[in-house]
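1. Take a look and give me a structure for this.
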Amino acid sequence: MNFENLLKIKVLYVEDDKNTREEIKYFLEKRVEKLYLAENGEEGFNLYKEVNPDIIITDLQMPKLSGIEMSKLIRKENSNIPIIITTAFNDLNYLFEGINIGVTSYLTKPLNLKLLIESLISISKNIFLEIENKEIFNTLKQYKDIVDESAIVSKTNLEGIITYINEPFEKISGYKKEELIGQSHNIIRHPDVEKSFFTNIWHLIKDEKKSWQGKIKNISKDGYAYYLDILIKPILDLNGEVIEYISLANDITYFEETKEYFKEQTIKKSLDLSESVNILNQYKDAINESNMIIRLNTQRVITYVNDSFASETGFKKEDLIYKPYSILKQPTLNQKEYEEKVENIFSSKGWRGQITNETKSGKLLHCDVVTFPLKNLKGEIIEYLGIRHNITEIVNLHEELEETQREIIYKLGDIGESRSQETGNHVKRVAEYSKLIAIKLNMSSDEISTIFTASPMHDIGKVGIPDAILNKPSKLNEEEWEIMKTHSEIGYEILKTSTRPILQAAAIISYTHHEKWDGTGYPKGLKGEDIHIYGRITALADVFDALGSNRTYKKAWPLEDILALFKEQKGKHFDPKLVDLFMDNLDEFLTIRNKFKD
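-> Purely as a prediction, here's the structure:
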């Protein structure tokens, strides 16, 4: 057993029987950081307030205050502290009363010391998982704060009414939050911008539910024009309906004003050629100093890169000039994707988007890119000009945020699994199996990502099942089984009120992954495609991993026995289409199982 966490735990043990108390004292005092003893419920409650223990073990029948009465008083002080109840009375009334006040575990006398220590180890692990999760949530909040401080952010409701702006938005617009919240963005719309421009944006994000990215000219409270490079994204619920809109923008006022200045100067009739060339050179220098510049001829051979381009990519200029464009590798794309992107980049209309290259040292370099085809007076392309801006830090931060969210989900999934003594990599394998099934079903990339991230929480509801039932080594009786089955609904109740799509998906998975294709599952007895596809996928992934893994109560099944069961349960327990898909891609599932062995 792993006693590492237990050695950091303070335990309060309340027992009126002296012999039992001394026996447990001898057994536990060197296995925990500190053991406190009390002879009755009143003394136990007073000692709890004095020493603030991490776990409480208490007898039921005691003088002055019973274990249940003491636990109720403690629950008023601390609703989360783990409480283990011990009793010589095998009475379900005590069990249900204990469940109602939220006891963590229920052990009968005479105490099985092995079960006691296993319960304490499991609870101590959960305590430290919770501490670790709080630290992760704290880190995630700090990451969010960094983004909120560095970008210009706003949110609107379905009618386009502003519901949130951050400080950078206040600063550039000149308005305070209270002046903007409850208003539409028309308050900052520059009169030079036609209403049809916003009508087109509104159609794209509202009717087509797609993101829009581009440049917008706004006007501040003081009447100054400012320009934003902005992304507006509709936020969708699980049904694909828009619930709000969010925009993330960067200030490009200086760049746009420079262009406008040059444009105005060059069209003046009084401006002679030498002055035009002078301004053009200054403009070119301004762009050159603030961006990565690359030029290519019509054969897509590099003819020029500036110092910034060479520095960011790690190459010397001579390593790149007169080399084909293909020297700039894009490792995140397969061959087909690479060829399609290159054709877009070198289109006659120009191109704007994001490119990920590999630097000379092998690191990934993410850039916002604008490619211009430069033409002669006949309209023929004579070369291509590429302007890039390094956004690697923003991309890495976004990826780190996603990874942190995924880690939090795994940790929450681990809480449910560790209480039932599941193996360490169970939730990871279930996630990988579910992702593979979703890919083979040709689900959208968003749905694949959602089920991959949410499926580890399928058994989160086990946190509400007493250890005495959850880890019972023998078969559960009918009443215990009914309690065990409630973990699906417990998980659903925990997650269903979240507004986050991932947690909403996790609620659906928790609620439906024990339903069966023929309608004999629980908790609702749903049948066929009435069972959400997320639940059907996770059910198959969960059973495959459970049968193929060692547990405290069983050995792993041989693969041939698992396959025989799946064939027999096709159209009964499992969606027949998913069983066929599983059988057709068995090698890939086994690769995942081998990769994430316990």
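
2. Only C-alpha atoms from now on, for both contacts and neighbour counts.
-> Fine.

3. starting at the chain centroid, how far to stretch 545-555?
-> Distance, stretch centre to chain centre, for stretch 545-555: 28 Å (Cα atoms, centre = their mean, to the nearest Å).

4. wait, I meant stretch 420-428
-> Taking Cα atoms, centre = their mean, one finds stretch 420-428 lying 19 Å from the centre of the chain it belongs to.

5. what does it contact?
-> By Cα atoms under 8 Å, 6 or more residues apart in numbering, the list of residues contacting stretch 420-428 from outside reads 122, 410, 413-414, 417-418, 455-457, 462, 467, 470-471, 545-546, 549-552, 596-598.

6. Among these, the buried ones, what's the ChimeraX command?
-> Buried subset of the contacts of stretch 420-428, written as a ChimeraX selection, criterion 16 or more other Cα atoms under 10 Å:
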select :122,410,413,414,417,418,455,456,457,462,467,470,471,545,546,549
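
7. I have a second one here; can you model it like the first so I can compare?
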Amino acid sequence: MNSKKNSFVFDESKCKILIVDDSKTINNLLTREFNNFNYKTYNAYNLKEARKIIETNHIDYLILDINLPDGKGYDLFENLENTSIKTFILTSQKDEEKREFSFKKGIIDFIIKDNFLFQKIEQIIEMINKIEQNKNETILVIDDSFVIQQQLKDLFENRNYNVLLASNEKDALKMIQEEQPDLMILDVELKKANGIDFLQKNNELIISELKIPVIIISGTINITITRDSYKAGAVDVIKKPFVIEEMNLKIDLWIDYKRKQKELNRSSQLLKQYKNAVDERSIVSKTDEKGIITYVNEQFCLLSGYSKKELIGKNHNIVSHPDNKKELYKKIWNTIKNEKKSWTGKIKNKKKDGTYYWIDALIKPILDKNGNIEEFIALKNDITEQEDVKEYFQLKLKGSQKDLNHSIKLAREYEKAIDISSILLRTDADGKINYVNNKFVELTEFTKKELIGSDYRIFKNIETENEIFKNIESLLEDKIIFNGILKNRSKFGKTYWINITIVPIKDDNHKTIEYMWIINDLTELFNLNEEIQSTQKEIIYKMGEIGETRSKETGNHVKRVAEYSKLLATLYGLDEQQANILLVASPMHDIGKVGIPDSILKKPGKLTTEEFEIMKEHAMIGYNILKDSNREILKAAAIVAKEHHEKWNGSGYPFGLKGEEIHIYGRITAIADVFDALGSERCYKKAWEDEKIFELFRNQRAKHFDPKLIDLFFDNIQQFNDIRDKYKD
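-> This next block holds a predicted model:
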């Protein structure tokens, strides 16, 4: 299993930078640029001011000038060796000896103050961003020298990389399989082994499958070692003792390459999914610049009646319909080939069996980097049914006295078709039913005898309130057509959903003489939607149980937290929709625990400081699992996962938010989670008595917890106890 940490999210606004330079011009320039990127900056113009700022503030990065009025910048740098502050040196001198010394001491980079300083600021900002991203990257060092291991470990950890160490082939192979590092440093001379032979032997796993860049290091560099290293799959060879700046540059280069490779893989995967989505939903074809078909999807074949074998390699005019005018094709070809623009419009095509179909098409030329056409892609939708209806009404309008009988016959055929395919109701101007078809009878479960002559409100269920059952004239008002969706019950109590379109039928004087009700049964669609929503809620609930199960907490914990959260949300004044969203989302508060090692998650005793830091990562792990969803419930669950350990006074994690900076979902779930956790027995503690819990809540009012929510909790304590009793473990 790959246990590598990939949960860190860099927030520039949380990053604090101290700029130490006695030039106000340079100091102000750097400050302005960093602030533009949302960094928090501090300014000092001498060593004394810099030391005071460092003593009273948590500084992440130091931009340090060498020559200052009260001493050398190196004096300050020497005092920071045991801190987490990362330093960039500003200097106007190109001293190579000082550079290597400084890199050995752990500086990130040398910035020369010259005429190009302004452009270098973006490089600093980019470097800081990459260093923060390094917290998600792992380097495996394979070397049997403890001194080299520690030297490289210190060097790489100073740049925020996660570092793994291995001294032999067995340990190295195990780490590669389990941790899947992003980069390997491999020494040629290992005890009882040769590093190049190891790489050659495991080339399939390391290079082909995991695509890990490997840098060979060796005390001796000759043509044989160089040749064998590259043949085994290494990307570079570095001689020991190595120049630290060179090592830093090459490590950063290949890590950056690996990042871009990952991003390319993600983009390729997304592109493939987008293509699949388009293929499933649209009719797709591609042709070369001469109009020869090179690709069609299944939807194209189903509509046209041709197989892929019959279409590939043929001119696209194989489906052209003779009714289309030549001018249409000339216009399309001129637009897409000569003007190199997209063309949209309707086209009538011919199926293999000789019948026709209509499509609404977008034809787009695909250009290479030089603007030359590589191919054409066409995305289409079938609009045959709409065009047939349009043609029918055009035919009716054009019907003359001479072919009146023919038009009437066609009208009756269409009326028959509509009657068979739709649910119909007609009422007179006063709302009295004068016609219903069989489908209306089946839907409402009234008989035709009960319906004909009755007021249209007869099929309204007493539990249904809807504007459709108001006076029809006032319902339509100045509208030509009314459309609405109705949930109703049949005569015998069966629930159904329908889409109703009411069309007023007018005489020659524009007076309404009748209303035509065209009804579509949506019951199956709504039932399916409810089933999907129910399934989504069940999945979310089960995911919440997964997080609790890993830490040996009962499924009833997430049930209680969900019900407590909904109750508290309602008491707080959130509307019913928000309260129900929190009910479903709150069980996901600890889903991030799936990324925490069992040794920490299930430890029976108290966690060490280091173990608790790892445990705290479950908040951001959960947030990253959920944050990219477009579903409202999962977006709410992401907020809950991230913020349910924040505290009202700002002492919580992961971001130290204060007061109402914490989302109300997070504030509510915090109380619900702590109340249930303290009252439940866990692997590392006994359940607390109620009075002990209540005492803690009173003490933590306006410290850990939102004071208003705590007041609501105590004012309604019996309702919380009722939920706890209902869902006892």
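
8. quick one on the thing from earlier: could you pick out which of the contacts of stretch 420-428 of structure 1 are located in helices?
-> Counting by DSSP state H, the contacts of stretch 420-428 of structure 1 place Ser122, Tyr410, Gly413, Asp414, Glu417, Ser418, Asp467, Leu470, Asp545, Ala546 in helices.

9. Pick out whichever of those sits closest to Thr512 of structure 1.
-> Relative to Thr512 of structure 1, the closest of these is Gly413; by Cα to Cα it sits at 16.1 Å.

10. Now check structure 2 for the residue matching that closest one.
-> In structure 2, the residue paired with Gly413 of structure 1 according to TM-score structural alignment is Gly544.

11. For Lys703 of structure 2, see how far away that match is.
-> Distance, Gly544 of structure 2 to Lys703 of structure 2, using Cα to Cα, to the nearest Å: 27 Å.

12. Just list what the helix or strand that Thr20 of structure 1 is a member of packs against, helices and strands only.
-> Using DSSP states H and E, Thr20 of structure 1 sits within helix 18-28. Here helix 18-28 of structure 1 touches strand 34-38, going by 3 or more Cα pairs under 8 Å, 6 or more residues apart in numbering; DSSP states H and E.

13. change it to 10 Å
-> Applying 3 or more Cα pairs under 10 Å, 6 or more residues apart in numbering; DSSP states H and E, one finds that helix 18-28 of structure 1 contacts strand 10-14, strand 34-38, helix 113-150.

14. Show me what the helix or strand following the last one is packed up against.
-> Just to be clear, that refers to helix 113-150 of structure 1. Of the helices and strands lying after helix 113-150 of structure 1 in sequence (DSSP H and E), the nearest is strand 152-156. If contacts are counted by 3+ Cα pairs under 10 Å, 6+ apart, strand 152-156 of structure 1 sits against strand 162-165, helix 167-173, strand 225-236, strand 242-251.

15. would you list the ones you listed in TSV and tack on distance to Glu149 of structure 1 and mean neighbour count?
-> Below are those laid out as TSV (distance: least, Cα to Cα, whole Å; neighbours: other Cα atoms under 10 Å):
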stretch	distance to Glu149 of structure 1	mean neighbour count
strand 162-165	11	19
helix 167-173	7	19
strand 225-236	16	19
strand 242-251	11	19
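
16. Quick check: the match of Gly413 of structure 1 vs Ala585 of structure 2, distance?
-> Using Cα to Cα, we find Gly544 of structure 2 at a distance of 9 Å from Ala585 of structure 2.

17. what sits in contact with each of those two?
-> Applying Cα atoms under 10 Å, 6 or more residues apart in numbering, one finds that Gly544 of structure 2 and Ala585 are jointly contacted by Ala637.

18. give me the number of residues near the residue lying closest to Leu607 of structure 2 once chain neighbours are set aside?
-> Leaving aside its chain neighbours, Leu607 of structure 2 sits nearest to Ile600 (7.2 Å; criterion: Cα to Cα, 6 or more residues apart in numbering). Number of residues near Ile600 of structure 2 (other Cα atoms under 10 Å) recorded here: 17.

19. So Ile600 of structure 2 sits against Thr609, correct?
-> No. If you go by Cα atoms under 10 Å, Ile600 of structure 2 and Thr609 don't touch, sitting 11.4 Å apart.

20. Which neighbours do these two have in common?
-> Common neighbours of Ile600 of structure 2 and Thr609, using Cα under 10 Å, 6+ apart, are Met615.

21. Now do the contacts for the equivalent of Arg352 of structure 1 over in structure 2.
-> Taking TM-score structural alignment for the superposition, Arg352 of structure 1 sits opposite Asn483 in structure 2. Residues near Asn483 of structure 2 by Cα under 10 Å, 6+ apart: Ile468, Leu476, Asn499, Ile500, Thr501, Ile502, Val503, Trp517, Ile518, Ile519.

22. Of those, which belong to helices?
-> Those of the contacts of Asn483 of structure 2 lying in helices (DSSP H): Leu476.

23. Any quick ChimeraX command for the buried ones out of the contacts of Asn483 of structure 2?
-> Listed next is the ChimeraX selection for buried residues among the contacts of Asn483 of structure 2, using 16+ other Cα under 10 Å:
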select :468,476,500,501,502,503,517,518,519
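
24. how about the contacts of Asn483 of structure 2 in JSON lines, adding distance to Lys487 of structure 2?
-> What follows is the contacts of Asn483 of structure 2, written out as JSON lines (distance: Cα to Cα, whole Å):
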{"residue": "Ile468", "distance to Lys487 of structure 2": "11"}
{"residue": "Leu476", "distance to Lys487 of structure 2": "20"}
{"residue": "Asn499", "distance to Lys487 of structure 2": "9"}
{"residue": "Ile500", "distance to Lys487 of structure 2": "11"}
{"residue": "Thr501", "distance to Lys487 of structure 2": "14"}
{"residue": "Ile502", "distance to Lys487 of structure 2": "16"}
{"residue": "Val503", "distance to Lys487 of structure 2": "20"}
{"residue": "Trp517", "distance to Lys487 of structure 2": "16"}
{"residue": "Ile518", "distance to Lys487 of structure 2": "16"}
{"residue": "Ile519", "distance to Lys487 of structure 2": "13"}
